[in-house]
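1. got a structure for you, letters missing:
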């Protein structure tokens, strides 16, 4: 893991921190998106009683290099993620994957982040870089994954992330 970020107020980007504390069943302590029920504004407008499947947002650092090739500069936390990873194929993980982070925190993967127009407000044209189509024409979302905290703990940049896949059959990630 290369960075951790959080913000107690609604904003697109989140400042990097020396550490964040994951709270079981809630998310990142002090983060605006922490809670048992949805905290993302668009989801709250639809139904504020929905369970919060988006407690923790993870992005792979490799995405920054990819969009950099198209002329965009993005740093950890700037796309609103809580945890920036390196060397893990986050987008290829199945639903239910457990990510053991550091000394004991565990995040269960729930699905893909559904990128929104706020990405273009951050940098015009960036949305097209993080949403595309595959060879078959299917929509591909590359702006990270979401998860829920199963076991709490403090996580820091440099912590190791251990990936435990769920039993087969695996369900591919879809937007949450």
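-> Here it is on my side, so go on. Keep in mind that this is a model prediction, so the values were computed, not measured.

2. please count neighbours and contacts with C-alpha atoms only from this point.
-> Noted.

3. mind checking how far the residue lying closest to residue 38 once chain neighbours are set aside is from residue 175?
-> Using C-alpha to C-alpha, 6 or more residues apart in numbering and skipping the chain neighbours, the partner closest in space to residue 38 is residue 52 (4.2 Å). With the distance defined as C-alpha to C-alpha, to the nearest Å, residue 52 ends up 13 Å from residue 175.

4. in terms of neighbours, single out the busier of the two.
-> The residue with more neighbours, out of residue 52 and residue 175, is residue 52; 25 against 12, by other C-alpha atoms under 10 Å.

5. which residues touch the more buried one?
-> 35, 36, 37, 38, 39, 148 (C-alpha atoms under 8 Å, 6 or more residues apart in numbering).

6. now the two most distant members of the residues you listed.
-> Spanning the widest gap among these are 39 and 148, at 12.9 Å by C-alpha to C-alpha.

7. what about the helices in this structure?
-> 41-46, 62-68, 118-122, 127-130 (DSSP state H).

8. the structure to be compared is supplied as follows:
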């Protein structure tokens, strides 16, 4: 299966879910045009409160649609955009990508910076959902499944149905950690 964009989302306000759009425009070094998290420095409210001068490593949020398939088996019905992502993907294991992997959406490029670390707000959306998105594996390691974050390395439009090309960084590859 060719990796593709299932849906794109943005919202000008800091809301939990984001409405689906026909397309979004990525702005180099900033994020999604018109989205509340767009900016060169952090836009997430708790991070702004801690240090508003931090670089924004969370300009674009991506979630694989396959996660929604898995969540349905545990009784959680989640649709694209409802967890606040900007791009819903299918056919690429974004959680397994290394730091610095680049995803090409036509001319636009997102460089992956790390894993989304979900907060308690997710349980307000659906009770018990946080336990499904942050788990402990058999070796006692925390596993985060709520998608990945990235920065815009090249601007351009991203449309639902568009293809995704994955470019890995030079070795050695480093696993994603929370950002």
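-> Ah, there it is. Since we're looking at a predicted model, the values are computed, not measured.

9. hmm, back to that, so which of the helices of the first structure is the most packed in?
-> Of all those, helix 127-130 has the most neighbours on average by mean count of other C-alpha atoms under 10 Å, namely a mean of 18.

10. outside of it, which residues touch it?
-> By C-alpha under 8 Å, 6+ apart, helix 127-130 of the first structure touches 67, 70, 115, 116, 117, 119, 120, 141, 142, 143.

11. what's the spacing between the nearest residue to residue 20 of the second structure once chain neighbours are set aside and residue 82 of the second structure?
-> Among residues not flanking residue 20 of the second structure along the chain, residue 9 sits closest, at 4.5 Å (C-alpha to C-alpha, 6+ apart). Counting by C-alpha to C-alpha, the gap from residue 9 of the second structure to residue 82 of the second structure is 9 Å.

12. which neighbours do those two share?
-> Joint contacts of residue 9 of the second structure and residue 82 (C-alpha under 8 Å, 6+ apart) are 18, 19.

13. so these two - more neighbours on which side?
-> Neighbours per residue (other C-alpha under 10 Å) separate residue 9 of the second structure from residue 82, with residue 9 holding more: 25 against 17.

14. and the aligned residue in the first structure for residue 27 of the second structure, how many residues sit next to it?
-> Alignment note (TM-score structural alignment): residue 27 of the second structure maps to residue 23 of the first structure. Around residue 23 of the first structure sit 22 other residues, with neighbours defined as other C-alpha under 10 Å.

15. I'd say residue 23 of the first structure and residue 29 touch.
-> Yes: using C-alpha atoms under 8 Å, residue 23 of the first structure makes contact with residue 29 at a distance of 6.2 Å.

16. so which residues of the first structure form strands?
-> Counting by DSSP state E, the first structure has strands at residues 3-5, 16-17, 20-23, 27-28, 56-60, 83-85, 98-101, 105-112, 131-133, 139-141, 145-151, 153-155, 161-164.

17. pick the most deeply packed of the ones you listed.
-> strand 27-28 (a mean of 28).
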